[in-house]
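[1] just coords:
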């Protein structure tokens, strides 16, 4: 249980495994099931579409974020590196816009480390954004790759 008292649903953990290991989803959004902030659940699973680039999937995910509601984003980021080849990492990002309620901001912030620990295998680098401009694909890829991404 997180410091906020929240838990992660078993279905959400299975959805993460399907995204990470089985590669049947392009990304997932996680939110609290109810306004009592007790259980984190999958609010959206994007089915795998190999015709859409990783950058376009990132933009699609960003387009689903609300200016008034917080969410966690789980995304399998893939990028080319300057030395040649391609790398990938599953990242966790928190979206906590300034317009959401104070209690929601606090509970999301208190739940992030717990969620990250439950999602075995997400990259050590995690992101926090309050504005969409902070979720620039190139900047995220550069940070995750420790400057090795060729973006």
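    Nice, thanks for sending it over. All values reported here derive from a predicted model rather than from experimental measurement.
[2] alpha carbons only for contacts and neighbour counts from here, please
    OK.
[3] Please, where are all the strands along the chain?
    Per DSSP state E, the chain carries strands over the ranges 7-8, 25-32, 39-47, 71-80, 86-95, 127-129.
[4] check contacts around the most centrally placed residue in the chain.
    The central residue of the chain, meaning the one whose C-alpha is nearest the mean C-alpha position (Cα atoms, centre = their mean), is residue 73 at 2.1 Å. By Cα atoms under 8 Å, 6 or more residues apart in numbering, the residues touching residue 73 are 27, 28, 29, 30, 91, 92, 93, 94, 95.
[5] also this one, for the comparison:
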């Protein structure tokens, strides 16, 4: 009797794993793209002219096929620590942030980073859609120096980010 319960549990786990793999494959081929307005805003306001501190992006829930701008933050209005207040606790987001830092020899630098926000409380399906769509963001938007994966606010540590930036 105990052996048959083990077999049933094993079969159930295999079934769940197969369903997870199929969902992952489906999400990887989801076809979510980056909206043209995001590319234009990024190229003209963030990358070249540095008129923005950050762009917060989300996948449009109505269409689920396009990444759109949720919020823009003008230059000088959003210190990195303040960014955490704008990350929803139960929904993934992408953030393009113009990170300013000073090197050990006093030189000031500005580099664009991509924050992939995927909180633990977010639904698995949404997290997978965002994970599989991240390459679309990285391919279309040039000049992203590093990527920071964060599932909790503590993952957004400025010392770690600066250490990564100094290596590139």
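    Ah, there it is. Because the structure is predicted, anything quoted here is derived from the model rather than measured.
[6] TM-score for the pair, please.
    For these two chains in superposition, a TM-score of 0.85 is obtained (TM-score structural alignment, normalised by the length of the first structure); 140 aligned residues with a Cα RMSD of 1.7 Å.
[7] counterpart of the residue nearest to the centre of the first structure in the second structure?
    Residue 73 of the first structure maps onto residue 95 in the second structure when the alignment is built from TM-score structural alignment.
[8] How about residue 130 of the first structure?
    By TM-score structural alignment, residue 130 of the first structure lines up with residue 151.
[9] surely its match meets residue 127?
    No. Using Cα atoms under 8 Å, residue 151 of the second structure is not in contact with residue 127; the gap is 10.1 Å.
[10] which stretches of the second structure form helices?
    With DSSP state H as the criterion, the second structure has helices at 2-28, 36-41, 80-83, 124-140, 158-167.
[11] any chance of those in TSV, plus mean neighbour count?
    Shown next, in TSV, are the helices of the second structure (neighbours: other Cα atoms under 10 Å):
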stretch	mean neighbour count
helix 2-28	12
helix 36-41	15
helix 80-83	14
helix 124-140	17
helix 158-167	13
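[12] Between the ones you listed, which one is closest to residue 104 of the second structure.
    When the helices of the second structure are compared by Cα to Cα, helix 158-167 sits nearest residue 104 of the second structure, at 9.7 Å.
[13] Relative to the first structure, what is the average displacement of the closest one?
    Compared with the first structure after fitting, helix 158-167 of the second structure deviates on average by 1.5 Å (mean Cα distance after the TM-score superposition for the first structure).
[14] Determine the set of other helices and strands touching that helix.
    strand 144-150 (3 or more Cα pairs under 8 Å, 6 or more residues apart in numbering; DSSP states H and E).
[15] Identify each buried residue in the strand it packs on, please.
    By neighbour count on 16 or more other Cα atoms under 10 Å, the buried set for strand 144-150 of the second structure is 144, 146, 147, 148, 150.
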